[in-house]
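Engineer: any chance you can model this:
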Amino acid sequence: MATDFTPPTTEEPGMPGSEADLQPKPEWQPRYPGSGRLKDKVAIVTGADSGIGRAVAALFAREGADVAILYLDEHEDAAETKRIVEAEGRRALTVAGDVGDKSWCDDAVAKVIAEFGKLDVLVNNAGEQHPDKDITDITEQQLRRTFQTNIFGMFFMVQAARPHLKSGAAIVNCTSITMYQGAAILLDYSSTKGAITAFTRSLSESLVKDGIRVNGVAPGPIWTPLNPSGGQPKENIPDFGKDTPMGRPGQPNEVAPAFLFLACEDASYISGQVIHPNGGTVVNG
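Structural biologist: As a prediction, the model looks like this:
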């Protein structure tokens, strides 16, 4: 681990949150039969133990992919995601660790290659957020930690994966509606999401000549363990997502199809773009 590695903050001790303990349960189940759109592909999904990551892993498996489930430390949730992937008849590998640690990212990708022999799709989904009412409340540790996880981690994962990605491969990064709208209590988080969008567009320009597509997904408010475990103030949870045009938060299985579309050949002429599953909020970009 690098000497400048920033450890997790203690301000929200419940993070990243357990899906096993969450009520009501997020909806991760794929909504339709598979059609082989990722047949015999190998995908890495970071943050795949719960929430959007679990839904993506489940849908990718339904569509024929073997899935490497990368996650921080929610072992029970990760084991359940592994069970879900294997129930679809696909192979699964769980690897626990911190995407903000470059050496761990290198080791994780090496384990995936050793297990599956190749890599076709990288989904950079892992992230963290810490609400603060004023910019002066954001500690240096929190600021460094949020950037380390949310954007440094994507750089590290792509750097580790790049030697194994061949023409036809796809990278899908998770940005956020906060990049487009802003979020008063999520200054550092929103800033990282802006960086992720710029990273996605620039990486697309860098890799498109090699036949590797890079796109992003910018979810709105989605019901996952992240928000009730400290990602939002407790008093905001009862009305979470009600300010969207649809009047409700989204479910992980309403976001996962955007990742699938961008990962498979349906999106063969799309790169450098962002899809917005956000409950109907109109944003520019």
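Engineer: from now on I want contacts and neighbour counts done on CA atoms only, so please keep to that.
Structural biologist: Will do.
Engineer: which ones are touching Gly34?
Structural biologist: Gly34 makes contact with 62-64, according to C-alpha atoms under 8 Å, 6 or more residues apart in numbering.
Engineer: swap in 6 Å and give it another go.
Structural biologist: Residues touching Gly34, when contacts are defined by C-alpha atoms under 6 Å, 6 or more residues apart in numbering, comprise 62-63.
Engineer: does it sit in a helix, a strand or a coil?
Structural biologist: With DSSP: H, G, I helix; E, B strand; the rest coil as the basis, Gly34 sits in coil.
Engineer: name the residues of stretch 51-64 that come out as buried.
Structural biologist: For stretch 51-64, the neighbour count (16 or more other C-alpha atoms under 10 Å) marks 51-64 as buried.
Engineer: closest to Asn227 out of those residues?
Structural biologist: Distance to Asn227, by C-alpha to C-alpha, is smallest for Gly51 among those, at 10.4 Å.
Engineer: what sits closest to the closest one if chain neighbours are left out?
Structural biologist: Closest residue to Gly51 apart from its sequence neighbours, by C-alpha to C-alpha, 6 or more residues apart in numbering: Thr224 at 4.6 Å.
Engineer: likewise for Lys25?
Structural biologist: With C-alpha to C-alpha, 6+ apart as the measure, Glu19 is the residue that lies nearest to Lys25, at 7.1 Å, once sequence neighbours are left out.
Engineer: neighbours around the one you found, how many?
Structural biologist: By the criterion of other C-alpha atoms under 10 Å, Glu19 has 23 neighbours.
Engineer: ranges for the helices of the protein?
Structural biologist: Secondary structure of the chain, counting by DSSP state H: helices at 51-62, 75-87, 102-116, 140-147, 153-161, 178-181, 187-207, 252-263.
Engineer: one more, please, to line up against the first structure:
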Amino acid sequence: FNKQFQPFPGLAAKMDPVPDHGEESYVGNGRLTGRKALVTGGDSGIGRAAVIAFAREGADVAINYLPEEESDAREVIELIEKAGRKAVAIPGDIRDEAFCQHLVSEAVSQLGGLDILVNNAGHQKSNQSILDISTEDFDRTIKTNQYAPFWIIKAALPHLKPGSSIIGLSSVQAYDPSADLYDYAQTKAATTSYVKSLAKQLGPKGIRVNGVAPGPVWTALEVSGGQTQEKLVEFGGDTPLGRPGQPAELASIFVQFADNTGSFATGQIYGSAGGSGQP
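Structural biologist: Presented below is the predicted three-dimensional model:
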């Protein structure tokens, strides 16, 4: 890719090339008819691909995003509605516990329930040394990637019935961390652990918990500080497939975990990294 930079959080519409989230390619088969989903970070990237797939599979969807991402979010809302499903937009910063509680209650109220929760939103910033990471930057990463899912899951659990699905976003960084992603990588290892722990805790309640572990995927996260400009040029080129993934290539994984035909899968981390890393 060409060198390019956007201020955090970045907009998919301004990327070169614009990522493929499945806008033109994903075709649903009614696998999630009648389901109700909440997806954080649903305006762009992997979250957007999951939202498009959910809607085209028959689910009503609420999305959360930062106010700065409103233009991307509007496109997603239109795509959900074009699929004939109810779309709910709930902008706000998930680093705030009170907002996380509001987010869930608003989604439940407007959707009429909740049975799919995707904790997708994340913060990633490349720093060559631990000495370059400010306390404020570290706090943003931890609050976004660890505290927010904790708060959101706690708020959602009273509404989740047997057959519900929680999906966390881990990363290849949990297994093969880059030197310049010290803080981000440890949050993804934590995500892997919470998925496996919570799956054991919620299994008796009939609630499944799984995670997706992407490798290099072309999203706004990468051009808004997640990678150095030098790494962007060869981004994904070191995978066995020789390229980065597109968000659309992960959409079916989220559908698989959300769909109750996969009702015996819980505590699993599904890797999608072009052959690199684990699992």
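Engineer: can you pull the TM-score for these?
Structural biologist: The TM-score (TM-score structural alignment, normalised by the length of the second structure) is 0.95; 273 aligned residues with a C-alpha RMSD of 1.2 Å.
Engineer: hang on, the earlier thing: corresponding residue for the residue nearest to Lys25 of the first structure in the second structure?
Structural biologist: Across the two structures, Glu19 of the first structure finds its equivalent in Ala12 of the second structure, going by TM-score structural alignment.
Engineer: same check on Ile113 of the first structure?
Structural biologist: So Ile113 of the first structure corresponds to Val108, using TM-score structural alignment.
Engineer: what about the counterpart of Asp180 of the second structure in the first structure, how many residues nearby?
Structural biologist: Structural correspondence for Asp180 of the second structure with respect to the first structure (TM-score structural alignment): Ile185. Around Ile185 of the first structure sit 17 other residues, with neighbours defined as other C-alpha under 10 Å.
Engineer: residues contacting Ile185 of the first structure?
Structural biologist: Each residue near Ile185 of the first structure by C-alpha under 6 Å, 6+ apart is listed here: 131-133.
Engineer: so which of those residues is the closest to Ala267 of the first structure?
Structural biologist: Distances from Ala267 of the first structure to the contacts of Ile185 of the first structure, taken as C-alpha to C-alpha, are shortest for Pro131 (34.9 Å).
Engineer: if I look at the closest one, how far off is Ser176 of the first structure?
Structural biologist: Counting by C-alpha to C-alpha, to the nearest Å, the gap from Pro131 of the first structure to Ser176 of the first structure is 15 Å.
Engineer: more neighbours: those two, which one.
Structural biologist: Ser176 (27 against 21).
Engineer: could you check which residue of the second structure pairs with the more buried one?
Structural biologist: Checking with TM-score structural alignment, Ser176 of the first structure has Ser171 as its match.
Engineer: quick check: closest non-adjacent residue to its match.
Structural biologist: Leaving aside its sequence neighbours, Ser171 of the second structure sits nearest to Ala213 (C-alpha to C-alpha, 6+ apart; 3.9 Å).
Engineer: from memory Thr33 of the second structure sits against Arg56, does it?
Structural biologist: No - because the distance of 9.1 Å does not satisfy C-alpha atoms under 6 Å, Thr33 of the second structure is recorded as not touching Arg56.
Engineer: verify the contact between the match of Glu19 of the first structure and Glu222 for me.
Structural biologist: No - if you go by C-alpha under 6 Å, Ala12 of the second structure and Glu222 don't touch, sitting 10.5 Å apart.
Engineer: just to revisit the earlier point, what's around the match of Ile113 of the first structure, how many residues?
Structural biologist: Number of residues near Val108 of the second structure (other C-alpha under 10 Å) recorded here: 20.
Engineer: from Asp60 of the second structure, how far off is it?
Structural biologist: When distance is defined by C-alpha to C-alpha, Val108 of the second structure is 11 Å away from Asp60 of the second structure.
Engineer: trace the residue nearest to Gly51 of the first structure over to the second structure, please.
Structural biologist: Going residue by residue (TM-score structural alignment), Thr224 of the first structure aligns to Thr219.
Engineer: aligned partner of Ala258 of the second structure in the first structure?
Structural biologist: Taking TM-score structural alignment as the criterion, the aligned counterpart of Ala258 of the second structure in the first structure is Ala263.
Engineer: residues contacting the closest residue to its match other than its chain neighbours?
Structural biologist: Closest residue to Ala263 of the first structure apart from its sequence neighbours, by C-alpha to C-alpha, 6+ apart: Ala170 at 5.4 Å. Contacts for Ala170 of the first structure were tallied using C-alpha under 6 Å, 6+ apart; they are 121, 212-214, 263.
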